[in-house]
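J.: No sequence on hand, only this structure:
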């Protein structure tokens, strides 16, 4: 079965969402006019490659229902509108109405099992800091993929916002430098 990989973009000051879950900072993350075309090209290429590896998404409810920086555009939805596979949403309140390709689950371990089965040999993309932290606590998170975006948000949702966790040592599995972004996979 595929790996569970927490995937997120993070501001340089450690936030994965702005105040009130604002994600608009991801819609235009170029740092200068000269870098804009290269950044857009590398961003699209990065998204294209990443979405090919994803077999299922495991998300928290706040992340699933959260702000889409591409809302109302052709890039609306997961992975700039390119992801069309199964999504498993962990929530305390399972809605009565279903949505296409979305399964709401009130138990994280059950959601993980369903997502891994659906993903087959591909990645299960874990989205949402709270779900990722719970996966770490269960010892089931295999990798953390962080795209560092050159912006300072000043406030919002931190990569891991709940103090009191235990020490987890990480090994760098992959790192590269893009023109505007850096990526580190642990």
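T.: All right, it came through fine. Values in this document were obtained by computation on a predicted structure and should not be read as measured data. Numbering: from 1, shown residues only.
J.: From now on I want contacts and neighbour counts done on CA atoms only, so please keep to that.
T.: Fine.
J.: if we look at the longest helix seen in the chain, which residues are touching it?
T.: For the chain, the helix with the greatest residue count under DSSP state H is helix 33-53. Contacts to helix 33-53, defined as C-alpha atoms under 8 Å, 6 or more residues apart in numbering, come from residues 29, 30, 79, 80, 82, 83, 122, 123, 178, 179, 180, 181.
J.: redo that, cut-off 6 Å
T.: Applying C-alpha atoms under 6 Å, 6 or more residues apart in numbering, the contact partners of helix 33-53 are 30, 122, 123, 180.
J.: I'd like the distance between residue 173 and residue 65.
T.: As judged by C-alpha to C-alpha, to the nearest Å, residue 173 and residue 65 stand 31 Å apart.
J.: Second structure for comparison follows:
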């Protein structure tokens, strides 16, 4: 059965996007990361929040714009939204709930990972008990404001167990298993 993995780049102060969902902060920090390169072959489907799907692209203005992982991955994407666009989008299925998205993405991914994209979708997966792993790529920059890696009003205590740690010149990779 597939596992749900929330993989994300994050500033040292805990933001995955800048104010207003700005992802252009990441552009200057993109670079080779063997862990991510290996992971891409293990992803069978994406579960994406609507704001992430329609948001900023760190590859804006390049030939990689609009492509998942800058064109490094292709396959089925499941976007959670209550307002799907009128025109179909290739390889994208719009679903009305996180539960429906998790089920559809798991079925499409087979034995591979479902990669979760979007902080709110990840939070909802945690609340459902569906999130299995978290890969955080910490980038050496301070943003000061924006979208947090994980936010739960009133707080919570999600226990994680580190399963891998590695470094590349421009980032530190921290991979955790969600303790259930």
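T.: Arrived safely. Note that the coordinates shown come from a computational prediction; the quantities given were computed from them, not determined experimentally.
J.: ok, back up a step: so of the contacts of helix 33-53 of the first structure, which ones are in helices?
T.: Short answer: those have none in helices (DSSP H).
J.: Most neighbours of all the residues you listed, which one?
T.: residue 123 (26 neighbours; other C-alpha atoms under 10 Å).
J.: any idea what that residue aligns with in the second structure?
T.: Under the alignment defined by TM-score structural alignment, residue 123 of the first structure corresponds to residue 113 in the second structure.
J.: same deal with residue 63 of the first structure?
T.: By TM-score structural alignment, residue 63 of the first structure lines up with residue 52 in the second structure.
J.: rewinding a little: what about the contacts of helix 33-53 of the first structure, which are in strands?
T.: Assigned to strands by DSSP state E, the following of the contacts of helix 33-53 of the first structure qualify: residue 123.
J.: Between which two of the contacts of helix 33-53 of the first structure is the distance greatest?
T.: Greatest spacing in the contacts of helix 33-53 of the first structure, by C-alpha to C-alpha: 30 and 122 (30.2 Å).
J.: on that earlier part again, where's the match of residue 123 of the first structure relative to residue 5 of the second structure, distance?
T.: Distance of residue 113 of the second structure to residue 5 of the second structure, given as C-alpha to C-alpha: 6 Å.
J.: how far out from the middle of the chain is the helix of greatest length in the second structure?
T.: Identified as the longest helix of the second structure according to DSSP H is helix 98-109. In terms of C-alpha atoms, centre = their mean, to the nearest Å, the centre of helix 98-109 of the second structure is set 15 Å apart from its chain centre.
J.: Who are the packing partners of it?
T.: strand 43-49 (3 or more C-alpha pairs under 6 Å, 6 or more residues apart in numbering; DSSP states H and E).
J.: what's the mean distance for the helix or strand following the strand it packs on versus the first structure?
T.: Using DSSP states H and E, the next helix or strand after strand 43-49 of the second structure towards the C-terminus is helix 50-53. Mean deviation of helix 50-53 of the second structure relative to the first structure after superposition (mean C-alpha distance after the TM-score superposition for the first structure): 0.3 Å.
J.: Chain neighbours aside, what residue packs nearest to the residue nearest in space to the middle of the second structure?
T.: By C-alpha atoms, centre = their mean, the second structure has its centre lying nearest to residue 117, at 2.7 Å. With C-alpha to C-alpha, 6 or more residues apart in numbering as the criterion, residue 117 of the second structure has its nearest non-adjacent residue at 4.7 Å, and that residue is residue 48.
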